[in-house]
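[1] After the sequence you'll find the predicted model.
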Amino acid sequence: MQRTRHWILRRLSHLDLILLALVLLLLGISVAVVASASGQSPARISGHLVNVGLALSLMIVMANIPPHLLSKVGPVLYVAGVVLLVAVAVFGEIRNGSRRWLNLGVMAFQPSELLKLAVPLMLAWYFQRNESGLRGKHFLIGGALLAVPFVLILRQPDLGTALMIGASGFYLLFFAGLPWKIILGGGVLAGASLPVLWGFLHDYQRERVLTLLDPASDPLGAGYHIIQSTIAIGSGGLFGKGWSQGTQSQLDFIPERTTDFVFAVFGEEFGYVGTILLVALYLSIVARGLVIAARAPTLFGRLMAATLSLNLFTYVFVNMGMVSGILPVVGVPLPLMSYGGTALVTLLLGMGILMSVATHRQLNKT
């Protein structure tokens, strides 16, 4: 019994208590909001609790893996992820016009979720390995490593996931020392190529952009999501209507209200004050992650911690922007809030990596 207790305490000692408290608080809010958004459906609530429990368990496991071992997993995970993306392109299951899933018989798996961690792990491993003599060619190779999964996911098509993975790759290249002239030059080139890129978008993607500019042009079709979510957020007022008292959510006006549009439910029920507190909670997690990055003794740890922190910020910004009508609808869930097992597991694995970097600092130094 004593040995078991000692083993458990050792495992828990690798949890960053500040980050853990913030994550648990957010997950508690998530359970309450999903319960309200689902009409207090027992199946939905129990499913969400199972997902939370599984994801937290995997986070603890990840937190106990030292960063130098995590770095060795990067290349293997990256190659496996790219192979699975190729398999999706050849054998993948088509749903709603997109080929994104592999049917494994007992379950359908979306390999692009794996790349959300595999890409930064691979790039951080690569730059750590070449830390002593980083030159321009290393950033070109890093860009190529990012481009392969980005293109494969983009052609599924899955613009939202591709952009998120592209953002994480850019953050890592930036923190690795990508020269400003390349960043500025790339920004100018990207802006100039927008008219050309418009021609490569699928019809539904163009429709989402045009709907953002004028949702009222198709209020019962393409504009329905944005119109209903903005009505819900606006009707919440200063303090909200109260838990499970939102009319837009309880009367089923908000689409995907437990997943991509859960923020609209939260905004209606807890109002402007609740929304500000939620944003502050997310920013606290991001700030804690950046503190961990600043204290990390290795390049791998600094790159992973900083990238994962800004990834979380990007997901929050895109989802809230999408739901509030200032960004196109791209199907990005609200981190640690939306219902869904795969995304929750991926995000908490990322939190586990942050904790590993934070609590294995002395081991890394030696």
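    Right, received. Where do you want to start?
[2] CA only for contacts and neighbour counts going forward, please
    Noted.
[3] The stretch 1-150 of the chain: helices as residue ranges?
    For the stretch 1-150 of the chain, the helices defined by DSSP state H, counting those that start in this stretch occupy 2-12, 17-37, 42-63, 67-91, 112-129, 136-154.
[4] hold the first one in mind and look at this next one:
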Amino acid sequence: MQLDSRAVFTHIKRLFIGFDKPLALFMFLLLGVGIVTLYSASLDMPGRVEDQVRNILLTFALMWAIANIPTQTLMKLAVPLYTVGIGLLVGVALFGLTRKGAKRWINVGVVIQPSEVMKIAMPLMLAWYYQKREGVVKWFDYIVGLILLAIPVGLIAKQPDLGTAVLVLASGLFVIYFAGLSFKLILPVLLAIVIGAGTVVATESKICQPEVKWPMMHDYQKHRICILLDPQSDPLGQGFHTIQAVIAIGSGGMLGKGWLKGTQAHLEFIPEKHTDFIFAVFSEEFGLVGGVTLLFLYLCLIARGLYVAANGATLFARLLAGALAMSFFTYAFVNVGMVSGILPVVGVPLPFMSYGGTALVTLGLGVGIIMSVGKQKRLMQS
């Protein structure tokens, strides 16, 4: 039987209809900048760049596969994925593996970190719930959403893994907000946070004393916040991270010292320079201009994701894509704030820049889901 070349071409073209070009371009540019910066940051760690390239190839393959899954299928996966994720988090709490003082992993034949699953499962679940309640959403539906969100966030925070808990919390809150939660209800919470933060700053000299215990917080979490307020109180310990990162960013000046010429990074002053603190390496070598350009790329990525979300064919698609697009903002905001000394050090990677496979794959899956939402809309219009 002779193959119809036109039919084959049409089939191949259909497979790539979900590949949103602008979204892929911004992601590719960020990955390119990340590889260039990682090369400089890991000159004394051979093999890091090669490993990251393999991670990128795997991420692109998974992103393309997810982009070709219909959103109706993703919707069917929401409840099972959320349920499995909660089950694994409970398993971690009961008999998880402890490393570096944290119980975040579980052996199920292979060692996995279930909290990573919740970065995707949480917005999926909440988008599914509000899709089912479309047109009849009442005030108690927002309470239900917060309960569904509080369970995994609480389990993750208890591990303890504050960075991942913040990311999962943010992804869920974005869904709830996009589902119609009034800003009038959010404003008092924001005001309470501002007042609380102001109180902590004003009373830092008293509440940061060693004998003072903070309710619902571990000692190391209290220490991180106190170090944020006064890094010089522990310049060779926890404060070392913030102090050296800020020095690196400031020493870059307007145009930076040039690629491979960052002294703070190459003289080993910047900790975790290839992962959480890679922004400090980038800023030292490319300066304020480079930093602003990088942030502009993130803005373009987020804006494109929100554009796709706004044009989603269903409420589920719009909520899911919108929350995932805003999760890129959360990653970037928390990491840059942490490295710049305006937020506590919580171990959140810089999206598409920091070395590591797990976070990169999770982010790639998020981009793939947004592409799937865009593909569904284009197929309905064609």
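    The structure has been received and is ready for your questions. Here the structure is a predicted model, which means the values were calculated and not measured.
[5] Need the TM-score between these chains.
    TM-score for the superposed chains, counting by TM-score structural alignment, normalised by the length of the first structure: 0.94, backed by 365 aligned residues with a Cα RMSD of 2.1 Å.
[6] one step back: packed most tightly, which of the helices of the stretch 1-150 of the first structure would that be?
    helix 112-129 (a mean of 24; mean count of other Cα atoms under 10 Å).
[7] so where is that one in the second structure?
    Alignment note (TM-score structural alignment): helix 112-129 of the first structure is matched to residues 115-132 of the second structure.
[8] With the first structure overlaid, report how far that stretch is off on average.
    Following superposition, stretch 115-132 of the second structure is found to deviate from the first structure by 0.4 Å on average (mean Cα distance after the TM-score superposition for the first structure).
[9] show me what contacts the aligned partner of residue 342 of the first structure in the second structure?
    Alignment note (TM-score structural alignment): residue 342 of the first structure maps to residue 358 of the second structure. Residue 358 of the second structure makes contact with residue 116, according to Cα atoms under 8 Å, 6 or more residues apart in numbering.
[10] Against residue 52 of the second structure, how distant is residue 358 of the second structure?
    For residue 358 of the second structure, the distance to residue 52 of the second structure (Cα to Cα, to the nearest Å) stands at 11 Å.
[11] intersection of neighbour lists for the two?
    Joint contacts of residue 358 of the second structure and residue 52 (Cα under 8 Å, 6+ apart) do not exist.
[12] okay, stretch 233-241 of the first structure sits on what stretch of the second structure?
    Under TM-score structural alignment, the match for stretch 233-241 of the first structure is residues 249-257.
[13] buried ones in the matching stretch?
    By neighbour count on 16 or more other Cα atoms under 10 Å, the buried set for stretch 249-257 of the second structure is 249, 250, 251, 252, 253, 256, 257.
[14] and if you look at stretch 254-268 of the second structure?
    256, 257, 260, 262, 263, 264, 265, 266.
[15] Check stretch 170-181 of the second structure too.
    Quick answer for stretch 170-181 of the second structure (16+ other Cα under 10 Å): 170, 171, 172, 173, 174, 175, 176, 178, 179, 181.
[16] The last one -> the first structure?
    I take that to be residue 181 of the second structure. By TM-score structural alignment, residue 181 of the second structure lines up with residue 178.
[17] what's the spacing between that match and residue 107 of the first structure?
    Distance from residue 178 of the first structure to residue 107 of the first structure, counting by Cα to Cα: 40 Å.
[18] Repeat that for residue 218 of the first structure.
    36 Å.
[19] more neighbours, those two?
    residue 218 (12 against 8; other Cα atoms under 10 Å).
[20] In terms of helix, strand or coil, where does the spatially most central residue of the second structure fall?
    Most central residue of the second structure, judged by C-alpha distance to the mean C-alpha position with Cα atoms, centre = their mean, is residue 331 at 3.8 Å. Following DSSP: H, G, I helix; E, B strand; the rest coil, residue 331 of the second structure is assigned to helix.
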